[in-house]
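Peer 1: next input, structure requested:
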Amino acid sequence: MHLKEKLLTPLATPSITFKNRVVMAPMSRRRSRQGIPAPTAPLYYGQRAGAGLIIAENSAVAANGVGYLDAPGIYNEAQQAAWKKVVDAVHARQGKIFVQLVHTGRIGHPLNHEGRAPLVAPSAVQAAGLMRTPGDIHLPMPEPEALSTAGAKALVDAHIQAAISAIETGFDGVEIHGAHGFLPEQFLHPHTNRRTDRYGGGIANRSRFLLEIMEGVSAAIGRERTGIRLSPFAVLNDLPAYAEEAATHRYITNALRELDTLYIHLSSQPLNGQPSISTEYIQEVRRRFPNLLILAGGYTAGSAEAALQAGLADLVAFGRPFIANPDLVERFRHHAPLNEGNPDTYYQGGDVGYIDYPLLSL
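Peer 2: The predicted structure is shown next:
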């Protein structure tokens, strides 16, 4: 099976054309002091513009949504100006780039927030685990403040405003982070959502926060520029499995079909030696959702091609291989070996382990 059959061929939609089916997955690299992407971020992303689509790392829509130390935001002018340089670098190399918009909710620490803004969440349910804070000090995540109904709506609006800012900055689109145990998934999950207002209770109410974001962003910037990342069954960030999880995600998938969302990006995680998202579930999403489907989770060139050939996906996202291989698409094209990444520099290290991985010499 030749890789060029599908993985490296273009994909055209009425609104956007991808030069290949290889997506650079959004990966937090935590090199954004005060939430401002690093001066070398344009080089980092520009080096990787061979991807059919780059989804830039999750960027906070509000000061209290940053979560991790030195993660970027897109809620103020300094952050947006830095992101514009990234966008320009990718476009100069004929790349396409979306940005992933995030609010991490209860996952974080006020010491990592501008103005030490407190953590907020659907309900006051503390997350287990430690968070790295300035000085390389790891502290427990505090109990979050429960959002009022107006406060929840304000964070829906913050996502919409961040999407507008992203398009004004030059991004080709946005991906809403509805995955990995962050705020939208905290609303979906009965463990973290114990509310009794319009954002709590049954599946429709728990899904409302996420779907209001999708509806509002689609209206503001166009549904053809709006994607979403979901991670059903992944049990990340202290969210246990729950009885209504499959039913909740069916409800969301049907709603996204009605909204005509550009794509769903499914993030699978290793769970007891198996992918958290089964082939059967992917096939079900394909039946329910006619638009683009991106799969992520430990794919190789070969397994990505197989997924495309089987009709399971339209595009396949690669994470860590893109950290160590800025020219990943060319390496796939030439069946070249891949560089090994250095995990010690994934989330720290300045330019070391960021922009200095060697390119293929042909």
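
Peer 1: could you use CA atoms for every contact and neighbour count after this?
Peer 2: OK.

Peer 1: packing partners of the longest helix seen in the chain?
Peer 2: With secondary structure taken from DSSP state H, the chain has its longest helix at helix 149-169. Contacting helix 149-169 under the criterion 3 or more C-alpha pairs under 8 Å, 6 or more residues apart in numbering; DSSP states H and E are the following elements: helix 77-92, strand 97-102, strand 173-177, helix 203-221.

Peer 1: figure out which of the ones you listed is closest to residue 52.
Peer 2: Closest approach to residue 52 among these (C-alpha to C-alpha): strand 97-102, 8.8 Å.

Peer 1: quick revisit: which among the helices and strands packed on helix 149-169 is found nearest to residue 48?
Peer 2: helix 77-92 (8.0 Å).

Peer 1: packing partners of the closest one?
Peer 2: By 3+ C-alpha pairs under 8 Å, 6+ apart, helix 77-92 packs against helix 41-47, strand 97-102, helix 149-169.

Peer 1: winner for burial among these?
Peer 2: Stretch with highest mean neighbour count among the helices and strands packed on helix 77-92: strand 97-102 (a mean of 27; mean count of other C-alpha atoms under 10 Å).

Peer 1: could you also give me the structure for this second sequence? I'd like to compare it with the first:
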Amino acid sequence: MTAALFTPVQVGNMTLQHRVALAPMSRNRASVHGDPTDIMVKYYKQRATKGGLLISEAVSISATAGAYVQTPGLFKDTQVQKWKKVTETVHQQGGYIYCQLWHLGRTSTSALMGSQIVSASDIPIKGVPIQDIGGYTTDVYETPRPLTQPEIKTIVADFAQAAENAMAAGFDGVEIHGANGFLVDQFINSSSNNRTDDYGGSSANRARFALEITDAVVSRIGEEKTAIRLSPYGEFQDMNDDDRVGTFSYVTQQLQNKHPKLAYVHLVEARLDQDRSQTLAPFRAIWQGPMVVAGNYSEDYKEAYAQTEKHANTIIAIGRAFLANPDLVERIRNHWPLNKYDRDTFYAIGTLKGYADYPTYQQTMQA
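Peer 2: As a prediction, this is how the structure comes out:
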């Protein structure tokens, strides 16, 4: 039943030995200066497997890219040097690790930024701010300032420089964070972008920022070390688009046309009561390379079997269950029961608890 999950697949320059990847998860365990810490080294080491892919938590591309409390960056030499400790320990286990790069845009706060937050347009997020990962208290989201075109070009360059920094830190590649309501996603979706210039209006214009970032990163580090994450059906952080399938099909088609050798495209599936493969069917019909998929596999990880049976180039990204089970790959391989994750400690800032203290199956058996 698990056979397809444990067959090799070529992804960029990597030959993966299995299809279970660590999904990117921000967990607020960096230092107050945005440097990776020793507990982060331990966390990634615990989850590294021979020929397995880890995708790092989101990493800020610059000092002006926004932040949550104690989330890491990759724009200072000290950060590069400390990320080396993470990548070296993953490689010592025989694993691979990609660095997810982000700009928060309107999801950050001026309290942490020291200046007004920015976005595609001056449209604030509706609803009550996420308090547990923001580290600040406010009743409403702030109204962002629309980025100017010169500022957009600067951010594109920042992504490219951060990708180069990731290579210097020993990462095997980078994943552009274009999902979940952060800046790249804010440009793509019509609900957060009402611009009237070259970066607004049509799907093609709204996709321009994401595609320019991809071009810039590819130019700096190469197609086979570059990936991008998208969430076509995402509603998190007030995301919506007038034509989800049409808009994200356009993005996917441009990636296929211009950069068919990207390491992978990472898609977040819709949480719909239907066949999972159908939600991504329009994009699978376009993208011909490896695809990482993520979407509630922590609750129903056995569905990962079916997805890899149906789709030869599919890798399954698992988050919460991989957090709670450092030996998740072996648990799936051997059908061992899983530890339950503790949601209350997901964002326990700077602490080992609920992060790098979950036992392996063997440790539980020996206790």
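
Peer 1: please enumerate the helices of the second structure.
Peer 2: Counting by DSSP H, the helices of the second structure are 38-47, 77-92, 110-113, 149-168, 183-188, 203-221, 244-258, 276-279, 281-284, 303-310, 320-324, 328-334, 361-366.

Peer 1: so residue 218 of the first structure touches residue 226, yeah?
Peer 2: Yes - taking C-alpha atoms under 8 Å as the definition, residue 218 of the first structure is a contact partner of residue 226 at 6.0 Å.

Peer 1: now residue 64 of the first structure: how far from residue 259 of the first structure?
Peer 2: 28 Å (C-alpha to C-alpha, to the nearest Å).

Peer 1: between these two, point out the one with more neighbours.
Peer 2: residue 64 (23 against 15; other C-alpha atoms under 10 Å).

Peer 1: ok, and which of the helices of the second structure has the densest surroundings?
Peer 2: helix 183-188 (a mean of 30).

Peer 1: name the nearest residue to residue 52 of the second structure, ignoring sequence neighbours.
Peer 2: Setting aside the residues directly before and after it, residue 52 of the second structure is nearest to residue 95 in space (C-alpha to C-alpha, 6 or more residues apart in numbering), at 5.1 Å.

Peer 1: next, count neighbours for the residue lying closest to residue 96 of the first structure once chain neighbours are set aside.
Peer 2: Counting by C-alpha to C-alpha, 6+ apart, residue 96 of the first structure lies nearest to residue 53, which is 5.0 Å off, once chain neighbours are set aside. Neighbour count of residue 53 of the first structure, defined by other C-alpha under 10 Å: 25.

Peer 1: residue 53 of the first structure -> the second structure?
Peer 2: Applying TM-score structural alignment, one finds that residue 53 of the first structure aligns to residue 53 in the second structure.

Peer 1: quick one: contacts for its match?
Peer 2: Contacts for residue 53 of the second structure (C-alpha atoms under 8 Å, 6 or more residues apart in numbering) come out as 16, 20, 21, 22, 95, 96, 97, 98.

Peer 1: what's the match for the first one in the first structure?
Peer 2: Which is residue 16 of the second structure. So, by TM-score structural alignment, residue 16 of the second structure is matched to residue 18.

Peer 1: residue 242 of the first structure versus its match, what's the distance?
Peer 2: 37 Å.

Peer 1: neighbour-wise, which of the two wins?
Peer 2: More crowded of residue 18 of the first structure and residue 242, by other C-alpha under 10 Å: residue 18, with 19 against 13.

Peer 1: how near is residue 361 of the first structure to residue 22 of the first structure?
Peer 2: Taking C-alpha to C-alpha, one finds residue 361 of the first structure at 21 Å from residue 22 of the first structure.

Peer 1: same question, residue 302 of the first structure
Peer 2: 12 Å.

Peer 1: which one of those two has more residues nearby?
Peer 2: Between residue 302 of the first structure and residue 22, residue 22 has the larger neighbour count (other C-alpha under 10 Å), namely 28 against 14.

Peer 1: check contacts around that one.
Peer 2: 7, 8, 51, 52, 53, 315, 316, 317, 318, 329.

Peer 1: cool, and residue 209 of the first structure?
Peer 2: Counted by C-alpha under 8 Å, 6+ apart, residue 209 of the first structure has contacts 152, 153, 156, 184, 187, 199.

Peer 1: for the aligned residue in the second structure for residue 294 of the first structure, what are its contacts?
Peer 2: The equivalent of residue 294 of the first structure in the second structure is residue 292 (alignment by TM-score structural alignment). Contact partners of residue 292 of the second structure, counting by C-alpha under 8 Å, 6+ apart, are 264, 265, 266, 267, 314, 315, 316, 317.

Peer 1: picking up where we left off before, between the contacts of residue 53 of the second structure, which is closest to residue 161 of the second structure?
Peer 2: For the contacts of residue 53 of the second structure, the nearest to residue 161 of the second structure is residue 98 (15.5 Å; C-alpha to C-alpha).

Peer 1: map the closest one onto the first structure.
Peer 2: By TM-score structural alignment, residue 98 of the second structure lines up with residue 98.

Peer 1: that match touches residue 169, doesn't it?
Peer 2: No - look at residue 98 of the first structure against residue 169 with C-alpha under 8 Å: they stay out of range, at 10.9 Å.

Peer 1: before we move on, back to that, would TSV of the helices of the second structure with distance to residue 142 of the second structure be doable?
Peer 2: Below are these laid out as TSV (distance: least, C-alpha to C-alpha, whole Å):
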stretch	distance to residue 142 of the second structure
helix 38-47	31
helix 77-92	29
helix 110-113	8
helix 149-168	20
helix 183-188	14
helix 203-221	22
helix 244-258	26
helix 276-279	33
helix 281-284	34
helix 303-310	39
helix 320-324	29
helix 328-334	39
helix 361-366	45
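
Peer 1: closest to residue 57 of the second structure out of the ones you listed?
Peer 2: helix 38-47 (10.1 Å).

Peer 1: aligned partner of residue 245 of the first structure in the second structure?
Peer 2: Match for residue 245 of the first structure (TM-score structural alignment): residue 244.

Peer 1: what is the nearest of the contacts of residue 209 of the first structure to residue 86 of the first structure?
Peer 2: Using C-alpha to C-alpha, the contacts of residue 209 of the first structure come closest to residue 86 of the first structure at residue 156, 25.7 Å.

Peer 1: would you confirm that the closest one contacts residue 212?
Peer 2: Yes - counting by C-alpha under 8 Å, residue 156 of the first structure touches residue 212, with 6.7 Å between them.

Peer 1: what about the strands in the stretch 1-150 of the second structure?
Peer 2: 9-11, 14-16, 20-22, 53-60, 96-102, 118-119, 145-146 (DSSP state E, counting those that start in this stretch).
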